[in-house]
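J.: Quick check, what structure comes out for this input:
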Amino acid sequence: MQTAFTPEALRDPETAHTEGIVRKCVHCGFCTATCPTYVTLGNELDSPRGRIYLVKEMLENDRPADERTVTHIDRCLSCLACMTTCPSGVNYMHLVDHARAHIERTYRRPLPDRLIRLALAKILPHPSRFRLALRLARLGRPFAGVLDAVGPLKPLAAMLRLAAAALPPSPAPVPPLATGRRVAILAGCAQRVLDPGINAAAARLLGRLGVEVVRPPGEGCCGALVHHMGREAEALAQARRMVDLWTREIEGRGLEAIVVTASGCGTTIKDYGHMLRLDPAYAEKAARVSALARDVTEYLAGLDLPAPARPVGAVVAYHSACSMQHGQKITGAPKALLARAGFTVRDVPEGHLCCGSAGTYNILQPEISAKLRGRKVAHIESLRPDVIATGNIGCMTQIGSATAIPIVHTVELLDWAHGGERPAALEGLAAPARAG
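T.: Below is the predicted model of the structure:
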């Protein structure tokens, strides 16, 4: 795609990077076939190709974002299916990240939108605040229908409906084993509140495999939530904090890997090297952290797992989170691990399409999100599985809100099969289940 950025504009490294991305686009339109919003809405401007034109026009002229551009960029899920499809290697992720930061700097949103986004940015990354907000949301859930009738308040209604009916208790900590292999595990923010059993399962499984799992004190949000909202200063501050924390461990007793059990976080952490490349104090450290980041299934695939202690035989519908398959290009490892553990794994039809969770998207764009969720759940239920497995807490919350089929994290099933606890969501599941 031809561009007309001025030499002055190209002196800005972010703009120069964006210009290089735009130039790679050859207008082929392959991306439209796999873009959830284009498939759902049928509007060219709600496709990656259409959004590239909008972003190019906005940044090329260095003009403030307008309502038209903001509308179509806001509708983007950042699922990155377009990057998997694109034959030209267009890095749409970095392009839309730049666009969102520009929108945040130059566009004044309507007051209700500003307040909801501020609340999300100041609550979700902080576990204690998020826990309190969920308790209050349970009290407000009966009023969701009333809020739905007021257009600007629909995101609040979506927030109330997605709130967990009850918060699970935190499991007992798993004592670390003193061995030669040592990894850090990301405690996270939202997942720590919504399902602390995920990290507990990962720690138990890794511990039995002889891997010492450490949780450095002072961990916080990795920055993914605010990064995808365009709040770049906050995102970079959170990223620097995590880089400092992990660097102390790397330079202390050493780390073989930084294990992540939320694939949305993993995609962002693996991009720290890019996000902080212009900061001379952090560029090298951030690149080192990114190089050590591993999804938990990615790390487990490199270990010699024994035969399962209790082959369950349950039929598992594996939902590949967008941040896993498109963001990190991890597709085979989770399914292979589940199959080796004795589960019957089934692929979900249209598995490349997003479930509509996408971080805070299911709150900020509830109508499109609900359509995508309905489409995804229908495909999953057509498989008649005993359980759904996925690698991202957002997908678990989104899909779990619309189906009676239990949904758990992949590592919870692996821990169970290899001698760990049965996931709480599967208490009623008979084992072994049908395998046909």
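J.: hey, let's count contacts and neighbours off CA atoms from now on
T.: Noted.
J.: Counting neighbours, what do you get for residue 210?
T.: Around residue 210 there are 15 other residues, counting by other Cα atoms under 10 Å.
J.: Residue 182 is in contact with that one, correct?
T.: No: the criterion here is Cα atoms under 8 Å, and residue 210 misses it with residue 182 at 9.0 Å.
J.: Sort out which residues of stretch 28-38 are buried, please.
T.: For stretch 28-38, the neighbour count (16 or more other Cα atoms under 10 Å) marks 29, 31-32, 34-38 as buried.
J.: Now show me the structure for the sequence below, then we'll compare the two:
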Amino acid sequence: MQTKIHKRWNKIPAVQEAETILRSCVHCGFCTATCPTYQELSDERDGPRGRIYLIKQFLETGTLTERSRRHLDRCLACRSCETTCPSGVRYGRLLDIGRALAEQTLPRGWLARAQRYLLRTIVPKPKRFRTLLRVAHLFKPVLPKSLQKQVPPLVSANTWPAQRHNRVMLVLQGCVQSVSSPQTNEAATRVLDRLGISLVVAPDAGCCGALTHHLSHEQSTLLAIRQNIDAWWPAVEAGAEAIVVTASGCGVTVKEYGKLLAADPQYAEKAACVSAIAKDIAEVIACEDVNSLAVKLPKKTALHCPCSLQHGQKLPDIVEQLALRMGANLAKTQEKHLCCGSAGSYSLLQPELSERLLTRKLAALAADNPEQIVTANIGCQLHLGAHADVPVKHWIEWLDEALS
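T.: Next up is the predicted model:
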């Protein structure tokens, strides 16, 4: 796809990168077949190819309309199109660049700015998010039923196994998961303890930066990344084998630290090292002797593989293969490639379309009448769990229960 970038963008390195990505697209349209929003809306502008054209037009003219931004905002950034694309177009990166420039070029209205400000200043901060949840639970009885379902649980943390192994790995506590589902990392700690690995937390580490990154707030994103690297670095230098991430959405971002800080002379090398040792919990367990774990997984279970795991991290079958190795009774599911509609803050910013995608995903997961649903990402877990007819949990909790 030939482009002629507007002169206003000439000195911006990210735009040069965007031009390279645009030129790799042959506008074949294969991506539309696997795009969740195109499947729902049947609008070329709400599919990857159409959005690529909108970004191309934006970069060539230097201007953007509200209508065009609405189509960019509707994108889930699920990257299903990247998995489908025969030309290897880095659509996710192109979208990030386009959205970031859009925020600079076309200011949003005050209500949209306020909404995004609250999201990026409350959700990534566990203490603030916990306070907000407590208030939400206090008023939950008087909220409309539709909102009651969307209030995440507020769970207290329990005690982790003491560090007792020579093999040590760091674990990302994160923000939303650390408040609404601390039992996920606790389960991961117990499972890895059985495998001879101790998980440790760097107290000063926080949000991975994914939420602010998707909201195109670069300053907050890079600050969070640098703080995490500083918090983890002493343990990395001391020989920590990996940085384990149990939320696949966070895992995508941590694995991209090296790219996001590539131009930072102070952090580039450290960021690349952190990305290199970042592992989804499934990657860690898959390399261990799972036969040493005496597990029983008889309950009929539907496995939901988040977009961030299958399209972002390119690990579409890793949890399923692990589950089958351990004798799990997996229910048959449909449309595995389509997003559930959570997508970080998407369910809050695009509630109507998110709800349509959720309904479709739940039907696909319930096709074989499972007794429960397991997933690998906290956003999907909360989103599915708010409306599912069966329990929804992280798959590592499912495995931990089978060891108890």
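J.: what's the TM between chain one and chain two?
T.: Here the superposed chains carry a TM-score of 0.96, computed using TM-score structural alignment, normalised by the length of structure 2; 404 aligned residues with a Cα RMSD of 1.7 Å.
J.: on that earlier part again, considering the buried residues of stretch 28-38 of structure 1, which is situated nearest to residue 193 of structure 1?
T.: Comparing the buried residues of stretch 28-38 of structure 1 against residue 193 of structure 1 with Cα to Cα places residue 36 closest, at 28.7 Å.
J.: quick one, what contacts the nearest residue to the closest one once chain neighbours are set aside?
T.: Nearest residue to residue 36 of structure 1 in three dimensions, chain neighbours excluded: residue 353, at 5.9 Å (Cα to Cα, 6 or more residues apart in numbering). For residue 353 of structure 1, the contact set (Cα atoms under 8 Å, 6 or more residues apart in numbering) comprises 34-36, 81, 322, 376.
J.: of all these, which two lie farthest apart?
T.: Greatest spacing in the contacts of residue 353 of structure 1, by Cα to Cα: 81 and 376 (15.1 Å).
J.: Give me the helices and strands touching the top helix by length along structure 2, please.
T.: Ranked by residue count and defined by DSSP state H, the top helix of structure 2 is helix 218-237. Under the contact criterion of 3 or more Cα pairs under 8 Å, 6 or more residues apart in numbering; DSSP states H and E, helix 218-237 of structure 2 touches helix 210-214, helix 268-277.
J.: now it and helix 268-277, what's the angle there?
T.: For helix 218-237 of structure 2 against helix 268-277, the angle by axes from the mean of the first three to the mean of the last three Cα atoms, to 10 degrees is 70 degrees.
J.: Report the contact partners of the equivalent of residue 345 of structure 2 over in structure 1.
T.: Under the alignment defined by TM-score structural alignment, residue 345 of structure 2 is paired with residue 360 of structure 1. Under the criterion of Cα under 8 Å, 6+ apart, the neighbours of residue 360 of structure 1 are 120, 225.
J.: Kindly report the same for residue 19 of structure 2.
T.: Neighbour list for residue 19 of structure 2: 3, 5 [criterion: Cα under 8 Å, 6+ apart].
J.: switch the cut-off to 6 Å
T.: By Cα atoms under 6 Å, 6 or more residues apart in numbering, the contact set of residue 19 of structure 2 is empty.
J.: So which of the buried residues of stretch 28-38 of structure 1 belong to strands?
T.: Among the buried residues of stretch 28-38 of structure 1, no member falls in strands (DSSP state E).
J.: Tell me the one of those nearest residue 85 of structure 1?
T.: Nearest member of the buried residues of stretch 28-38 of structure 1 to residue 85 of structure 1, counting by Cα to Cα, is residue 31, at 5.8 Å.
J.: Could you pull up the residues touching the closest one?
T.: Contact partners of residue 31 of structure 1, counting by Cα under 6 Å, 6+ apart, are 82, 85.
J.: How much space separates it from residue 80 of structure 1?
T.: Separation of residue 31 of structure 1 from residue 80 of structure 1 (Cα to Cα, to the nearest Å) stands at 10 Å.
J.: What of residue 372 of structure 1?
T.: 15 Å.
J.: now swap in residue 366 of structure 1 and tell me
T.: Taking Cα to Cα, one finds residue 366 of structure 1 at 19 Å from residue 80 of structure 1.
J.: quick one, which of the two is more surrounded?
T.: A direct count of neighbours by other Cα under 10 Å for residue 366 of structure 1 and residue 80 places residue 80 higher, at 25 against 20.
J.: burial of the nearest residue to the more buried one once chain neighbours are set aside, as a residue count?
T.: Counting by Cα to Cα, 6+ apart, the nearest residue to residue 80 of structure 1 once its immediate chain neighbours are dropped is residue 326, at 5.5 Å. Around residue 326 of structure 1 there are 21 other residues, counting by other Cα under 10 Å.
J.: what's near enough to touch residue 326 of structure 1?
T.: Residues in contact with residue 326 of structure 1 (Cα under 6 Å, 6+ apart) are 80-81, 84.
J.: gap between the residue positioned nearest the centre of structure 1 and residue 319 of structure 1?
T.: For structure 1, the residue sitting closest to the mean C-alpha position, by Cα atoms, centre = their mean, is residue 264 at 2.1 Å. According to Cα to Cα, residue 264 of structure 1 and residue 319 of structure 1 sit 14 Å apart.
J.: same thing with residue 193 of structure 1?
T.: The gap separating residue 193 of structure 1 from residue 319 of structure 1 is 22 Å, by Cα to Cα.
J.: So if I had to pick from the two, which one is more boxed in?
T.: A direct count of neighbours by other Cα under 10 Å for residue 193 of structure 1 and residue 319 places residue 319 higher, at 29 against 20.
J.: how close does the more buried one sit to residue 397 of structure 1?
T.: Using Cα to Cα, residue 319 of structure 1 is found at 13 Å from residue 397 of structure 1.
J.: re earlier: the residue nearest to residue 80 of structure 1 maps to what in structure 2?
T.: So, by TM-score structural alignment, residue 326 of structure 1 is matched to residue 311.
J.: and if you look at residue 341 of structure 1?
T.: So residue 341 of structure 1 corresponds to residue 326, using TM-score structural alignment.
J.: ok, that match - contacts?
T.: Residue 326 of structure 2 touches nothing, counting by Cα under 6 Å, 6+ apart.
J.: any idea how far it is from residue 119 of structure 2?
T.: 39 Å.
J.: try residue 253 of structure 2
T.: Using Cα to Cα, residue 253 of structure 2 is found at 18 Å from residue 119 of structure 2.
J.: which stretch of helix or strand covers residue 313 of structure 1?
T.: Assigned by DSSP states H and E, residue 313 of structure 1 belongs to no helix or strand.
J.: For the stretch 51-200 of structure 2, which segments are assigned as helices?
T.: 66-73, 80-84, 91-105, 110-122, 126-139, 145-148, 176-180, 183-194 (DSSP state H, counting those that start in this stretch).
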